[in-house]
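Student: here's a sequence, model it:
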Amino acid sequence: MSRLVVVSNRVAVPASGQPAPGGLAVGLQGALKEAKGLWFGWSGELTGTESGQPEVVRRGGVTYATIDINEKDYRGYYEGFSNNILWPLFHYQPAFLRYRRRYFEAYNRVNDLFAKRLQPLLEPDDLLWIHDYQLIPLGAALRRLGVDLPIGFFLHIPFPAYDLLRVLPVAKELFQSLCVYDLVGFQTEMDRAAFLENARMGLGAATEDNQTLQLGEHRVATGVFPIGIDVDEVEHQSRLGQGVKAAHRLTSSLHGSKLIIGADRLDYSKGLLERLRAYQRLLARYPDVHGQVVFLQIAQPSRTMMISYQEITRNLQKILGRINARYTHYDWVPIRYMEKSVGRQTLMGFFRVSHVGLVTPLRDGMNLVAKEYLAAQDPDDPGVLVLSSLAGAAQELDSALIINPYDQDAVADAMQKAINMPLAERRERHSAALAVLRRNDIHAWRRGFIERLEAAARATDSGLATAP
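Tutor: Next up is the predicted model:
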């Protein structure tokens, strides 16, 4: 059995005797243990000098290798190119794009550094799985160092259409670096179609069966692997969370009102401004909900030093102030807003006691909050999910109330429908969603990708495909 080597931007090494934190870790932990694998990435520490050799530790049968990154390069690589350029572009928000050539140069330097520090750790039969938009050029950097192992890449965020990607001055160079992989995986069929469209329109490449890309002698396999969650773990956390003091206090404070909840990272792609306006439409169109519902929005701060995120915060506070000022009664406030992180168990408990979950991003690769919300519900009295059609999760969760997040009246109508939905219909919708979540869980996701990468490796070994 080949050893699995996972590479991601950030690696949070677990404390001794503790499981690795984070959703990605949950999905990969089992595979890494089975294959006695290696997880490589940034330590989270910055340095004023060039990064030294990786720090290698072993925890729970998995080897973790982490490196520090030069602070100046980090600013250009992560805050600059990854989050000021790729993030808005791939999320169909080009107005937020701030291109600087030096950002792209730093992006490539850090990817070259990753390749340089990873290459000595590799073994002849390794299988490499690289994750997400921060590391698109890493495969090409490893190839330049002579690494001829099977390398797969999975993009967690959406992939843009050809006409949008070519807004980027270095679009062709960036796209070509994706074409050195043996397998490129996406969240949805639409993302894969956009990738193949870019190959045809931008490179003149041939495609086979809308799945495989032919570039000279090199074949790039593509696949759709919708990332899932550990359903049993979420159910367990929600039952525990329902019993914590915070959940009791929240329920008690509602005084019988139904709870609508949203929980997102503070980001323009999540559609928080549009969501608040839709809730305002609910209050305007349906006066009977006044005093009967409370909307709790939890917004986890992120990238707080970036100007675009500071602007979002200011605009949110303005809208919140206007809505609460207009509709608040002496014994009822329509919106509660928390700009802070909430512990996972507590959040799952909040989901379980709520009546409606709002997941309305303007664009999202998948959105695991939607899946966690459904898995956290009490099957005997489940809440209802209102879900954006522009989230990857909507391709699977068709039993949710699917809406376009730009249509505020439609979102308001969906909230009203969810608030008043009969128990029998809620149970039916939840049961259908839970079946999908179990079928496409986190373990199915990682198994599907690894099996497809192994197949691509066998094809290469048999001469059906050769690396450039």
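Student: going forward, measure contacts between C-alpha atoms and count neighbours the same way
Tutor: Fine.
Student: those strands in the stretch 201-350 of the chain, which residues are they?
Tutor: In the stretch 201-350 of the chain, the strands defined using DSSP state E, counting those that start in this stretch lie at 206-208, 212-215, 218-224, 258-265, 293-300, 335-338.
Student: and this one, so I can compare the two:
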Amino acid sequence: MSDSYEFVVVANRLPVDEVTAEDGSRSWARSPGGLVSALQPIVRRQGGAWAGWTGQPGDAPEPFDTDGMHLHPVGLSADDVDRYYEGQSNGTIWPLFHDAVEQPTHRRPWRQAYEAVNRRFAEAAALLAAPDGTVWVHDYQLMLVPAMLRELRPDLRIGFFLHIPFPPVELFMQLPRRADILRGLLGADLVGFQRPLAAQNFLQLTGRLLGLDPQEEHVVVDGRTVTARAFPISIDVTEVEELAADPAVQAEARRMRTELGGDRRLLLGVDRLDYTKGIEQRLEAYGELLADGTVSNDDVVLVQVATPSRMRVKEYQELRARVEREVGRINGEYGAVGQVPVHYLFQSMNRAELVALYLAADVMVITPLRDGMNLVAKEYVAARHDDQGALVLSEFAGAAAELPTAFLVNPHDVEDLKRAITDALHADGAEQAERMKPMRTQVRDNDIDKWASDFLETLGTISEDNDKGLGGLILDGDDLRHGGNR
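Tutor: Sure, this is the predicted structure:
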């Protein structure tokens, strides 16, 4: 097979964004984010390939090489974007897998488009992968790909990782064509989840819906052993620490504090504008703290960064309107000329700006109603090289299991939110350090490189057990753990 690759990543998006220069010329720049930081060195070192969508509807551009990777764009039409991406992926699967915080919508054309696009991705991976190669498929948009790929290329070692929660059995059972999703995932040798309970939910469903016999973390399918296990994802700790140590970033943090009122204590929320993130409940709790006099506009300010997300979707448009209305109400009732209790930023921010905010914040408030992990929590911890600052963290974020010394909170309980925020504001320097140090150790010892290496090493071992051997993928040593990120 010509132009084939020992290691192939398959994800909804390519690891690059198209950039248009002032003269109209176009080029590709690496996308931000931990997943790209973790996998790009491995793909590059293996001379590997990455299949994904460019993010723009229309015909896919020709495959191209950049930064040591072969990139294979998969085209999505405007109709695909509407039905597969915004429909089945984000209108059905996303809310259902986040405990139905918003009511999922079920439409047959969406499911048909999801299947068709998943097949397109599977065909791309089958074309790219070398004999006995390794393919790593990512996330909820592509849950049918492993089985489709297995049918096309039974020689391959296939891994899958779900970045969002996997729902309890009772919720998953609501999904039309639910068994198809399970069969799709069972095409992989290794199915990775954020938390152990998610893996248990998946295995339980294989018995209930497919009549299989899961034992511990394994289930046998067509003579193959499929393993389901938790691999909690993490961040590029080195990148965050280097930014936090940058004098320019530190100066920006000081400037932010001065502009926000100098001596006022800073509460910070950083989220995508999504109904799973608990922004409305956070604002409600903060408004009540102002109303009952627990905090005042003179001594506390909340900065809420809400990154635009899926703004073509009606539910997200309505959420934005509600959030902005509540921000306006709080500022109108409790603000003063030149000083407001809530600074609301509906915009994306670059990495340096975010780390400056992390350094400036006295209290980071991360209160999703449901979240697979929440990497902002880990970024805040990694940035606080001074061992100061306080983290208020939802019990329903995957990160809570790894960061138990945070101020843990039930985000559905406004009184509990108020308590946690107040306790965090009152924590002195000694208590902050006592809580922060073990969290920093946890995050540094379990960074994004370790996550990728643990998954791929496990996949290699499992594939050996399934008589596939290790192929050409090199999985051992510091080169894998730290390649390109140190």
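Student: any idea what the TM-score is?
Tutor: The TM-score (TM-score structural alignment, normalised by the length of the first structure) is 0.92; 456 aligned residues with a C-alpha RMSD of 2.1 Å.
Student: picking that back up, with respect to Arg3 of the first structure, which of the strands of the stretch 201-350 of the first structure lies nearest?
Tutor: strand 218-224 (20.8 Å; C-alpha to C-alpha).
Student: mean shift between the closest one and the second structure?
Tutor: Per the superposition on the second structure, strand 218-224 of the first structure and its aligned residues are separated by 1.4 Å on average (mean C-alpha distance after the TM-score superposition for the first structure).
Student: helices or strands up against that strand?
Tutor: If you count contacts as 3 or more C-alpha pairs under 8 Å, 6 or more residues apart in numbering; DSSP states H and E, strand 218-224 of the first structure packs onto strand 183-186, helix 189-198, strand 212-215, helix 442-461.
Student: going along the chain, name the helices of the stretch 201-350 of the second structure.
Tutor: Remark: helices assigned in the stretch 201-350 of the second structure by DSSP state H, counting those that start in this stretch are 237-244, 247-259, 279-291, 314-334.
Student: that older thread, please identify which of the strands of the stretch 201-350 of the first structure is closest to Ala456 of the first structure.
Tutor: Ranking those by their distance to Ala456 of the first structure (criterion: C-alpha to C-alpha) puts strand 218-224 first, at 7.1 Å.
Student: quick one: map Pro57 of the second structure onto the first structure.
Tutor: Taking TM-score structural alignment for the superposition, Pro57 of the second structure sits opposite Leu46 in the first structure.
Student: and the one helix or strand its match maps to, which residues are buried?
Tutor: If you go by DSSP states H and E, Leu46 of the first structure is part of strand 38-47. Neighbour counts over strand 38-47 of the first structure (16 or more other C-alpha atoms under 10 Å) mark 38-43, 46 as buried.
Student: I'd like the next helix or strand past it.
Tutor: Elements were assigned by DSSP H and E; along the chain past strand 38-47 of the first structure, the next helix or strand is strand 55-59.
Student: quick one: that following strand to strand 38-47, angle?
Tutor: 130 degrees (axes from the mean of the first three to the mean of the last three C-alpha atoms, to 10 degrees).
Student: mean per-residue distance, strand 55-59 of the first structure to the second structure?
Tutor: With the second structure overlaid, strand 55-59 of the first structure shows a mean distance of 2.5 Å (mean C-alpha distance after the TM-score superposition for the first structure).
Student: buried ones in that strand?
Tutor: For strand 55-59 of the first structure, by 16+ other C-alpha under 10 Å, it's Arg59.
Student: show me what it is packed against.
Tutor: Applying 3+ C-alpha pairs under 8 Å, 6+ apart, one finds that strand 55-59 of the first structure contacts strand 62-70.
Student: in the second structure, what range does the strand it packs on match?
Tutor: So strand 62-70 of the first structure is aligned with residues 69-77, judged by TM-score structural alignment.
Student: can you give me the end-to-end span of the matching stretch?
Tutor: One end of stretch 69-77 of the second structure to the other measures 25 Å (C-alpha to C-alpha, to the nearest Å).
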